[in-house]
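Peer 1: Quick check, what structure comes out for this input:
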Amino acid sequence: MIVRFSVENFKSFCDKQELTMIPAKKIKKNKEHVVSFDKVSLLRTATIYGANASGKSNLIEAMKFAKYVITNRVPLQANKMYCRVVSDGLNRDSTFEFEIFKNNKFYAYGFSMNLFDRIIKSEWLYELVPGKDLQHMLFERETEIKRIELGDRIKLDEMDRMKFKTYTLDFEDNNSGLFLKEMNRNKKIKNGSSLEFFKDVFEWFEEDLVTIFPDQPITDFEYFYGDDGNQKINQIIDLFDTGISKVKIEEISLSDLKSKLPSKLLEEVLTSFKNKLENSDHNKNAMMSLRTRNAFYNIKGVPGEEPIITTIMLEHGAQSFSDFEFDEESDGTRRLFDLLDILISNKKNKVYVIDELERSLHPKLTYKFIELFFEILKNNHTQLIFTTHESTIMDQNLLRRDEIWFVERNKDNISHLYSLDRFKERYDKKLSKNYLDGRYGGIPILKIFPFSEDGEV
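Peer 2: Next comes the predicted model:
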């Protein structure tokens, strides 16, 4: 789970801005929205509003960018991602920091870098002590003085000490990559090692943090192939009044697949599947899923046999005389199928960060999805952070005040992030009306076009 995220000098964010998932102490409503650990409680959702071009998508982009740098490398386009609306943005360091909960421990991990030069300046990782204003250094790094140090509390055995010394010597001249990534690149950190925190924290970024943008498919529908997956999807899809009466998996031929995919893509898919077969255990099924924006295919098989290819087919109405393919459904229905993966795939401890959750969805479907998120995943530690323009979900029966955030752009085109909770609204207030009336900010300021009396500009 995520506790806090902060960013500085990235795109429209100039000064440090912070999103926190720590609940406000005075809010007692919707207690089921809070997950409690030892001495720390965390919210399960954060909803971010803002006008077009306010910078709310940049907040999601900052998380995505940081994850990419951590798990891969610094991208070439980073040199244009600093805050370019201030004179010193080019020379200022950009900072990204996450506070997270992983394997029953709280960590703060972050790094600073010069985006224009694509140079890492510093990197740090601390373990946080719940209920106390304490943190224990796990490691710190400063590239200019070639310093990589473990905290005093880290006690290594002889083998780990030799390994760590070798790793740091090999990496001390590197200012283009992160040490956290290096410690997970072909390094075998055994279970129980004092260095295991490197593996745990990296795994959170690689597997637990999921960032999604509007035209990006969320799921490859693997949940259909799990225990009772098909049954669960049919139970839930009925709640959304999409006209779909039944979802099923249907086998298609290789020639059918060839007719639906561009030849180059088909060749890449079949080559990839062949490689999977070669690397799989003998007589054991290899499986891969192919997902495009409008279609889904699953391929499985064993070496030496024709692969089995399946796709999703949909029935409409109580008496369906013909099945519908996935690409025949509306954008909203396809988007809904993506979101349902969050509800039924049973991927615990995920943090889904979604830009424009409501894209192509009717307001009532968006509302219903959030209701089901809290209901179905009430015993799950999954978190949902999303941007939206949908004011109908700004409802204190659905969301707490501390789950609602705004991004507003000032006259200098600099974005600022703040919580609705600072307004201390009563529980009977109509939030959506007040928001659209401009009480909380985060809406477009429209101007009147100056026409002359004869109608000309």
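Peer 1: rest of the way, CA atoms for contacts and neighbours
Peer 2: Fine.
Peer 1: what about Q231, how many neighbours?
Peer 2: By the criterion of other Cα atoms under 10 Å, Q231 has 13 neighbours.
Peer 1: Could you check how far it is from N174?
Peer 2: Noted for Q231: a distance of 51 Å to N174, by Cα to Cα, to the nearest Å.
Peer 1: same thing with L156?
Peer 2: For L156, the distance to N174 - Cα to Cα - is 24 Å.
Peer 1: cool, S57 as well?
Peer 2: From S57 across to N174, the span is 31 Å (Cα to Cα).
Peer 1: same thing with H33?
Peer 2: From H33 over to N174 (counting by Cα to Cα), the distance is 43 Å.
Peer 1: Between these two, which is the more surrounded one?
Peer 2: Applying other Cα under 10 Å to H33 and N174 shows that H33 carries more neighbours, namely 21 against 15.
Peer 1: Contact partners for the more buried one?
Peer 2: If you count contacts by Cα atoms under 8 Å, 6 or more residues apart in numbering, H33 has them with L43, R44, T45, F374, K378.
Peer 1: so of these, which ones are in helices?
Peer 2: Counting by DSSP state H, the contacts of H33 place F374 in helices.
Peer 1: Distance to S330 and neighbour count added to the contacts of H33, as CSV?
Peer 2: Output for the contacts of H33, formatted as CSV (distance: Cα to Cα, whole Å; neighbours: other Cα atoms under 10 Å):
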residue, distance to S330, neighbour count
L43, 33, 25
R44, 29, 26
T45, 27, 25
F374, 26, 21
K378, 30, 15
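Peer 1: Looking at the contacts of H33, which are in strands?
Peer 2: With DSSP state E as the criterion, strands contain L43, T45 from among the contacts of H33.
Peer 1: so can I have TSV of the contacts of H33 showing distance to S12?
Peer 2: TSV is the format used below for those (distance: Cα to Cα, whole Å):
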residue	distance to S12
L43	26
R44	26
T45	23
F374	32
K378	35
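Peer 1: one more to put side by side:
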Amino acid sequence: MLIEFRVKNYRSLRDEQVLSLVASKDKTLQDSHTQATGIRAAPFLVRSAVVYGANASGKSNLINALQNMRAVVTESATSKPDQPFAVQPFRLDADSIDQPIEFEATFLLDGVRYQYGFALSTQRVVSEHLLVYQAFKPQRWFTRRFDAGTGKDVYEFGSGLKGPKNLWERATRPNALFLSMAVQLNSDALRPVFDWFENRLLIINEHADFPLKRSIQGLQQADENKEICNFLSAADTGITGITVETRRVQVPRISLSDSMAGKTGMQSEEMVEHTPRFHHVTERGKAVFDLLDESSGTRKLLVFAGPVLDILRDGQTLVVDELDTSLHSLLLRELVRLFHDSEINTGGAQLIFTTHDTSLLDAPELFRRDQVWLVEKDRDQASALVSLSEFSPRKNEALERGYLAGRYGGVPLLSHALGLKH
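Peer 2: Sure thing, here's the model as predicted:
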């Protein structure tokens, strides 16, 4: 489970911002909305978190920052030696432009807490560190920092990290992470950290989405077909069953060898096509619909169905930017409630998402106060992330009305934006 994510000097996130999934001491909805960890520093973690903010407030930058951190971990070891990092510092402050971008993630995996982070410029890694809490006190497995005077990286290793550390150090390029290179060179000790980023942290935004193929594969298995149908039925889609029709189709293909020989370059090859069919039954009749006959919300939910069931089953962390896009408010609520259902979410899966859907704030027992986060920009156009808990709203306070009135920040007041007086 993700415990905390820190980011500094990334796009509009100039100052250090912290997204914490550590539950407050409030006992409200503790059994359903939080997960016990067994560690004293963070005894409970929330199973979901929602981030609100006006357009261009920096919500997406928060998600992109986590995605960039994941990309550097998973890709830097295999990147080209001179390949720059696709990151951008805060550009509206002369002091920030020349400062490194900083990322740090703290997460819990198999009862062990890992705190891993790094700083980088567009050209190289500036620093890197890993702390491991196998007991209450942390073990510093390694630190790395760039010495501008010598032009070299300086490493310090702790006794907890086993393996040919000097070999891994020599193999690590300036634009690669030590963690990533060591794992590529078969470090068993660091593999869990790398695998958490690669396999247990899933991020969906405009740059990445779930393929429909995963859900269709699930529909072809009897047990998972039932789970997916139940998933869609819980959202009141009216679907009573889904079947998958399989047929062979001829697909045109260009043959380069024929084209070079002066022959017609078009050929065809046979492919297998899987088409979902949706069954609806009412008291007055029944019908079967194609995918395009269903609403955009149902199609979006189907795309999510297979992967979300995997996430709930395997205890992964799902991060989604603008989850409400093409997803009706009621469908979104049901999706969130799946993560809060302790009988379904047995592995500590988490859902973190941004949205503009303010109706969720007053949905009965959907969120605790410590699960709601707000992003807004200051006069310098720097984004700030703050928890709703810091405003100490009353138990029965109308949160949606208060948010839209600007009581908690995170939303522009139209009169202020237009320069009008009340």
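Peer 1: Just to check, D324 of structure 2 is in contact with T355?
Peer 2: Yes: between D324 of structure 2 and T355 a contact is recorded at 5.8 Å, counting by Cα atoms under 8 Å.
Peer 1: Map I100 of structure 1 across to structure 2 for me.
Peer 2: Taking TM-score structural alignment as the criterion, the aligned counterpart of I100 of structure 1 in structure 2 is F107.
Peer 1: Which of the contacts of H33 of structure 1 remain contacts when I look at structure 2?
Peer 2: Mapping the contacts of H33 of structure 1 onto structure 2 (both residues aligned by TM-score structural alignment, their matches' Cα atoms under 8 Å) leaves L43, R44, T45, F374 still in contact.
Peer 1: got the contact list for the last one?
Peer 2: Right, F374 of structure 1. Contacts of F374 of structure 1 (Cα under 8 Å, 6+ apart): E32, H33.
Peer 1: Pretty sure the match of I100 of structure 1 sits in a strand.
Peer 2: Yes: assessed by DSSP: H, G, I helix; E, B strand; the rest coil, F107 of structure 2 belongs to a strand.
Peer 1: so what's it up against?
Peer 2: Neighbouring residues of F107 of structure 2 by Cα under 8 Å, 6+ apart: M1, L2, I3, E4, R113, Y114, Q115.
Peer 1: The nearest residue to it once chain neighbours are set aside and K286 of structure 2: what is the separation?
Peer 2: Closest residue in space to F107 of structure 2, ignoring its immediate chain neighbours: L2 at 4.3 Å, by Cα to Cα, 6 or more residues apart in numbering. Distance of L2 of structure 2 to K286 of structure 2, computed by Cα to Cα: 45 Å.
Peer 1: And for E102 of structure 2?
Peer 2: 57 Å.
Peer 1: Check the gap between the residue nearest in space to the middle of structure 2 and G306 of structure 2 for me.
Peer 2: In structure 2, the C-alpha nearest the mean C-alpha coordinate belongs to V319, at 2.3 Å (Cα atoms, centre = their mean). To G306 of structure 2, V319 of structure 2 is 16 Å away according to Cα to Cα.
Peer 1: Please pull up the equivalent of L377 of structure 1 in structure 2.
Peer 2: Under the alignment defined by TM-score structural alignment, L377 of structure 1 corresponds to I344 in structure 2.
Peer 1: Surely its match and D310 touch.
Peer 2: No: the pair I344 of structure 2 / D310 is not scored as a contact, 11.1 Å apart, by Cα under 8 Å.
Peer 1: where do the contact lists of the two overlap?
Peer 2: Common contact partners of I344 of structure 2 and D310 (Cα under 8 Å, 6+ apart): none.
Peer 1: can you pull the buried residues of the helix or strand hosting R161 of structure 1?
Peer 2: Using DSSP states H and E, R161 of structure 1 sits in helix 158-171. Neighbour counts over helix 158-171 of structure 1 (16 or more other Cα atoms under 10 Å) mark D160, F164, T168, F171 as buried.
Peer 1: C-terminal to that helix, what's the next element?
Peer 2: Helix 158-171 of structure 1 is succeeded, C-terminally, by helix 179-182 (DSSP H and E).
Peer 1: Just name whatever secondary elements that next one is in contact with.
Peer 2: helix 56-71, helix 196-203 (3 or more Cα pairs under 8 Å, 6 or more residues apart in numbering; DSSP states H and E).
Peer 1: Output the ones you listed as JSON lines; include the columns mean neighbour count.
Peer 2: What follows is these, written out as JSON lines (neighbours: other Cα atoms under 10 Å):
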{"stretch": "helix 56-71", "mean neighbour count": "21"}
{"stretch": "helix 196-203", "mean neighbour count": "18"}
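Peer 1: right, and these - which one's nearest T271 of structure 1?
Peer 2: Closest to T271 of structure 1 of these is helix 56-71 (Cα to Cα; 25.6 Å).
Peer 1: Tell me what angle that closest one forms with helix 196-203.
Peer 2: In terms of direction (axes from the mean of the first three to the mean of the last three Cα atoms, to 10 degrees), helix 56-71 of structure 1 departs from helix 196-203 by 140 degrees.
Peer 1: Helix 56-71 of structure 1 vs structure 2, average offset?
Peer 2: With mean Cα distance after the TM-score superposition for structure 1, helix 56-71 of structure 1 departs from structure 2 by a mean of 0.4 Å once superposed.
Peer 1: and that helix, which stretch of structure 2?
Peer 2: Under the criterion TM-score structural alignment, helix 56-71 of structure 1 matches residues 59-74.
Peer 1: Great, nothing more from me.
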